[in-house]
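Chemist: A predicted structure for the sequence below; I have some questions about it.
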Amino acid sequence: MYEVAVLALPSVIGFELGLPHKFLGSAVGADGRPLYRVRTASLDGGPVRTSAEYTVLPDHDAAILREADTVVIPGVSDHPAVRRGELADELAAALAGLDARLVSICTGAFVLAAAGRLDGRRATTHWMYAEHFRRLFPRVELDPDVLYVDEGDVLTSAGNAAGIDLLLHLVRRDHGAAVAARVARRSVVAPWREGGQSQFAEPLPEPRGSSTAATQAWALEHLTEPLTVADLAAHARTSVRTFTRRFRRETGQSPAQWLIGRRVERARQLLEETDLPVERVAAEAGFGTTASLRQHLHAAIGVAPLAYRRTYRGDRAG
């Protein structure tokens, strides 16, 4: 039986606090015996206020972390605070020298990073906080596009539901796909989800007031046309070289990359909000063919057009 310790910190996300008990605690072997013992602790064994405005009183303090094979850290709503003052020192002390694998859910990655456990390693967190995370922890190799990252002894996940994906991955890794599938069926969730969290992220707003803003707006109105970088430069009344240099400086992307991104966003909108056939979506987004749409959508968010539509439209998808 694996020993699992769940660490409840101040402002812990209540939903995430219960996930290890639900998904690891319900895993059983062929003989019906539990495969994990899941216990919850606070740093001092005292009560902890959750983000949902109720207080929990764990049965244990941080001492049980020393007995654990796996330590799970759910997200916290006040995640920047973990780097300040005594809490960061307490975390570092609690996690120091542990042989256990460390698992974070959502903004729990801030906790692991503040304790110095993610430096030089690949990790993920919720896409909404990715830029803030990068500013706080530049030594962490953050990948905001995936649902979870498995670095062997340190595992991190994206938002709430991605915590479920990661916990099922742990069961699959420890005990095989059949056991993980049984756990998933019991909770009526998919044992494995296709793609990454990019499919759920909102498009970033385009910069305003830049020298290429007018051309960007014009391009968005003409996405159905086979636009080239030369077309964009001509609209901006400048050379291709000058336009490309300015565009990259203002957006961080080449004009070609930006065009593909806007076409993907248009396709996602049409797949979510309309019943247009995929062939028509490809044309309206400027990809021309369904093969091109499928290739670029999969490269951007890891799923095919119809799979993406089903994610957002359920049984209405066709």
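Modeler: Cool, the structure landed. Residues are numbered from 1 along each chain as shown.

Chemist: contacts, neighbours, all on C-alpha from now
Modeler: Fine.

Chemist: since we're on the residue nearest to T156 when sequence neighbours are not counted, how many residues are nearby?
Modeler: Nearest non-adjacent residue to T156, counting by Cα to Cα, 6 or more residues apart in numbering: S104, 4.8 Å away. Using other Cα atoms under 10 Å, S104 is surrounded by 31 other residues.

Chemist: Got another one to weigh against that:
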Amino acid sequence: MPTIALYVCPQTVCSSLSMAMDAFNLANHVAGRSLFTLQRFSLTGQPVDLGFAQIQVDGDLSLAEDADLILLAASGSAIDRTLTDNAALLPWLAQRPPQQQVASLCSSAFLLAAAGMLTGRRATTHWALATTFRQRYPEVSLHIEQLVCEDGHVLSSGGAHAGLDLCLHLIGQHGGAELAQQVANALVFDSQRGSQSRFAPLLPPIQTHCPLAPLLHWLNLHYAQSIDLNRLAAHANCSARTLLRRFKSSTGLTPNDYLQRVRISAAQQLLRGPLALEQIAEQVGYGDRATFAKLFKQLCGESPGAFRKRVRQADA
């Protein structure tokens, strides 16, 4: 009977904590027995004030020493404050033995990384935190497209609902795939949701002070045309080499990568309408459907057909 110790701190996102507890409690109910034992712990063993609610805990760090799984609920986007306030947790996490699973939901992957638990490992977190995470922890192999990552005894998940994906994954590990599916069904949750890429915006926002803003706006109007680096450089009144440097600095992308994302973003809007895939491919600048479909899946994590089906179901 696995014991799960859930860490609570002032930055804990209450919905993330309650979602995890609900999932494992529901697994116990569906299984008809106490398959999972849940405990909450804090640094000091004292109740934790979340501002609008006070969370009772069962003990301090020593309580979780013998747990089978340590689970860090999401801790919000104030990364510096979270790392500072939970500094005492980091060396304790670093000492976790390999037989003890440790899992983070969403932004709490920063706590695992700061403790050195993700060095040389695969991990994920919320797509909006990817740039910050990579800058802080280049030694971690970040797979931001994945909803759930497991590398050895360390697990991580992406955004809010990906935390439920991770909980279902753990329920499947310890209680079987059938139980995990029953819990997903009871929660009316699609456990086959593909990748996190489907939810991340394809393009960074155009900042008004960006020196390339006029060129980016022009690209957003003329993306379907035949455009190469020399044409863009001429439009920006600079050399191709200079444009490459400025483009990467301003957008984090190469001009060609940006162009493909503009085209695929336009295709996403057209897929909400009645046009055939061949027509959409042509309208956004691709000569054939195969090239369009391949790039679409690379950037969006699903095929154009799957995207169309999903958004139409959502609109309905």
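Modeler: Cool, the structure landed. Since the structure is predicted, the reported quantities are computational estimates derived from the model, not experimental observations.

Chemist: so what number do they get for TM-score?
Modeler: The TM-score (TM-score structural alignment, normalised by the length of the second structure) is 0.86; 312 aligned residues with a Cα RMSD of 2.8 Å.

Chemist: circling back: please report the distance of the residue nearest to T156 of the first structure from A115 of the first structure.
Modeler: 12 Å (Cα to Cα, to the nearest Å).

Chemist: same question, D174 of the first structure
Modeler: Taking Cα to Cα, one finds D174 of the first structure at 26 Å from A115 of the first structure.

Chemist: who's more crowded, the two?
Modeler: For D174 of the first structure versus A115, neighbours defined as other Cα under 10 Å are more numerous around A115 (22 against 13).

Chemist: nearest residue to the equivalent of the more buried one over in the second structure other than its sequence neighbours?
Modeler: Correspondence of A115 of the first structure to the second structure, assessed by TM-score structural alignment: A115. Excluding the flanking residues, the one nearest A115 of the second structure by Cα to Cα, 6+ apart is L90, at 4.7 Å.

Chemist: Equivalent analysis for A130 of the first structure, please.
Modeler: P144 (6.2 Å).

Chemist: Could you give the number of residues near the one you found?
Modeler: P144 of the first structure, neighbours per other Cα under 10 Å, totals 23.

Chemist: can you check the one 4 residues further on too?
Modeler: Each residue near Y148 of the first structure was counted by other Cα under 10 Å, and the total is 29.

Chemist: Test my guess that it contacts T124.
Modeler: Yes - assessed by Cα atoms under 8 Å, Y148 of the first structure is found in contact with T124 at 6.4 Å.

Chemist: Which residue of the first structure lies farthest from its centroid?
Modeler: Using Cα atoms, centre = their mean, the residue of the first structure lying farthest from its centre is R237. It sits 40.2 Å away.

Chemist: hang on, that one in a helix?
Modeler: No - assigned with DSSP: H, G, I helix; E, B strand; the rest coil, R237 of the first structure falls outside any helix and is coil.

Chemist: Can you tell me what sits against the longest helix seen in the first structure?
Modeler: Among the segments of the first structure that qualify as a helix by DSSP state H, the longest is helix 255-273. Outside helix 255-273 of the first structure, the residues that touch it by Cα atoms under 8 Å, 6 or more residues apart in numbering are 203, 220, 223, 228-229, 244, 247-248, 276, 278, 281-282, 284-287, 293, 296-297, 300, 305, 308-309, 312-313.

Chemist: Likewise for stretch 274-286 of the first structure?
Modeler: With Cα under 8 Å, 6+ apart as the criterion, stretch 274-286 of the first structure contacts 223-226, 263-264, 266-267, 270-271, 288-290, 292-293, 305-306, 317-318.

Chemist: now the strands for the stretch 1-150 of the second structure?
Modeler: 3-7, 37-41, 48-49, 54-55, 69-72, 101-104, 122-123, 141-142, 148-151 (DSSP state E, counting those that start in this stretch).

Chemist: what would the ones you listed look like in a markdown table with distance to Q192 of the second structure?
Modeler: Output for the strands of the stretch 1-150 of the second structure, formatted as a markdown table (distance: least, Cα to Cα, whole Å):
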| stretch | distance to Q192 of the second structure |
| --- | --- |
| strand 3-7 | 25 |
| strand 37-41 | 26 |
| strand 48-49 | 35 |
| strand 54-55 | 32 |
| strand 69-72 | 22 |
| strand 101-104 | 20 |
| strand 122-123 | 19 |
| strand 141-142 | 21 |
| strand 148-151 | 12 |
